[in-house]
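Student: build the 3D model from these lines:
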Amino acid sequence: MKNNSGFTLVEVIIVVAIVAVLASIAYPSYEQHIIKSKRSEAMAALINAAQAMERFRVSNYSYDLPNGLSDVFAIQVPVDGGAKYYDLTVVDTASTYTLTATPVGSMAGKDSALTLTNTGLRTWNGKNCWPEGSNDC
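Tutor: Below you'll find the predicted structure:
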């Protein structure tokens, strides 16, 4: 009798099916993790931009930036260059400002805009909170 070694077609199909099931479970979780990490970077950029706005106000007695947010802070996330996934904008007057991070590029359609005002009000997806800030957001 000849002793054959190797895998049968049925065994290979079973392994491929198991890998496919595991990938179908793991990939959406991975994608959500990437979205969360990019959103966290946008939230950090908004906080840093707000600090830059406050420093500008201390020096100039006004939030009114002559050339927009680019006067005091980067206008994209990631702030150090690379492919952007959020655009930062500001609507400012002498006494108020509203910073907004709008998803673009790889985040377009996957997330909602984040906002931060001079009073500290944070909004996301129609709610007055940021997603990683509480369980009810």
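Student: from here on, just use CA atoms for contacts and neighbour counts.
Tutor: Fine.
Student: now the residue nearest the centre of the chain: how far from Pro66?
Tutor: Nearest to the geometric centre of the chain sits Arg39, at 1.9 Å (CA atoms, centre = their mean). According to CA to CA, to the nearest Å, Arg39 stands 28 Å off from Pro66.
Student: then Asn125?
Tutor: Distance from Asn125 to Pro66, by CA to CA: 30 Å.
Student: next, the structure of the following sequence, for comparison with the previous one:
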Amino acid sequence: MNQKYAFHYVTCGFTLIELIIVVAIISIIATFSYPSYTSYVVKTYRSTAKDCLAEYTQFMERFYTINFAYHQKIAGNALVLPNLDCATQGNMQQRYLFTADTLSRSTFRVVATPIGIQAKQDTLCGTLSIDQTGLNTASGTEGSKECW
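Tutor: Model prediction:
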């Protein structure tokens, strides 16, 4: 083997310094992009929860139209909030728990309570709710104006 080919093999590879620089650049990019990504995911699930609360509100209004009360059926059976598709699709059951409270003949409030990773990451808005008058609330630090 002559010197020409040996020298050629040495100049074709990456040095350790070049590899460390590439890893450092990737680490810096990941450091800034991961929080933005998780924030986007949290906002997406929150938006889906708000849409689902709107569907539950529509369910409650249909229930009232049939039974003339929000809290029970005409036969006297208490309201059992169904699992609507919006609450079970797209991993929503791992992010939010949907319930109804403040039930009476003329009032209701449907609530989306964050659970699991959503509860840890969404401290800005927290628990979302809407009542029969359309009043939106959020328990987090941002309040309902920013969250709805």
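Student: who touches the residue opposite Pro114 of structure 2 in structure 1 once aligned in this structure?
Tutor: Matched to structure 1 by TM-score structural alignment, Pro114 of structure 2 sits across from Pro103. Taking CA atoms under 8 Å, 6 or more residues apart in numbering, we find Pro103 of structure 1 in contact with Tyr85, Tyr86, Asp87, Gly109, Lys110, Asp111, Ser112, Ala113.
Student: in structure 1, which residues correspond to the longest helix anywhere in structure 2?
Tutor: Identified as the longest helix of structure 2 according to DSSP state H is helix 16-67. Here helix 16-67 of structure 2 aligns to structure 1 at residues 9-60, judged by TM-score structural alignment.
Student: Cys12 of structure 2: neighbour count?
Tutor: For Cys12 of structure 2, the tally of surrounding residues (other CA atoms under 10 Å) stands at 8.
Student: revised request: answer the last question for Asp101 of structure 2.
Tutor: By other CA under 10 Å, neighbour count at Asp101 of structure 2 equals 13.
Student: correct me, but it touches Thr107?
Tutor: No - using CA atoms under 8 Å, Asp101 of structure 2 is not in contact with Thr107, being 9.0 Å away.
Student: picking up where we left off before, name the residue in Asn125 and Pro66 of structure 1 with the higher neighbour count.
Tutor: Asn125 (14 against 9).
Student: quick one: the more buried one and Gly109 of structure 1, what's the gap?
Tutor: For Asn125 of structure 1, the distance to Gly109 of structure 1 - CA to CA - is 12 Å.
Student: next: Tyr61 of structure 1.
Tutor: Applying CA to CA to Tyr61 of structure 1 and Gly109 of structure 1 gives a distance of 38 Å.
Student: picking that back up, just the buried members of the contacts of Pro103 of structure 1?
Tutor: For these, a burial check counting by 16 or more other CA atoms under 10 Å picks out Tyr85, Tyr86, Asp87, Asp111, Ser112, Ala113.
Student: now for the second one: what does it line up with in structure 2?
Tutor: In structure 2, the residue equivalent to Tyr86 of structure 1 is Tyr96, according to TM-score structural alignment.
Student: now do the same end-to-end measure for stretch 78-95 of structure 1.
Tutor: 28 Å.
Student: buried set for it?
Tutor: Of the residues in stretch 78-95 of structure 1, those buried (16+ other CA under 10 Å) are Pro78, Val79, Lys84, Tyr85, Tyr86, Asp87, Leu88, Thr89, Val90, Asp92.
Student: can you list contacts of that stretch?
Tutor: Under CA under 8 Å, 6+ apart, the answer for stretch 78-95 of structure 1 is 38, 41-42, 45-46, 62-65, 68-69, 74-77, 97-108.
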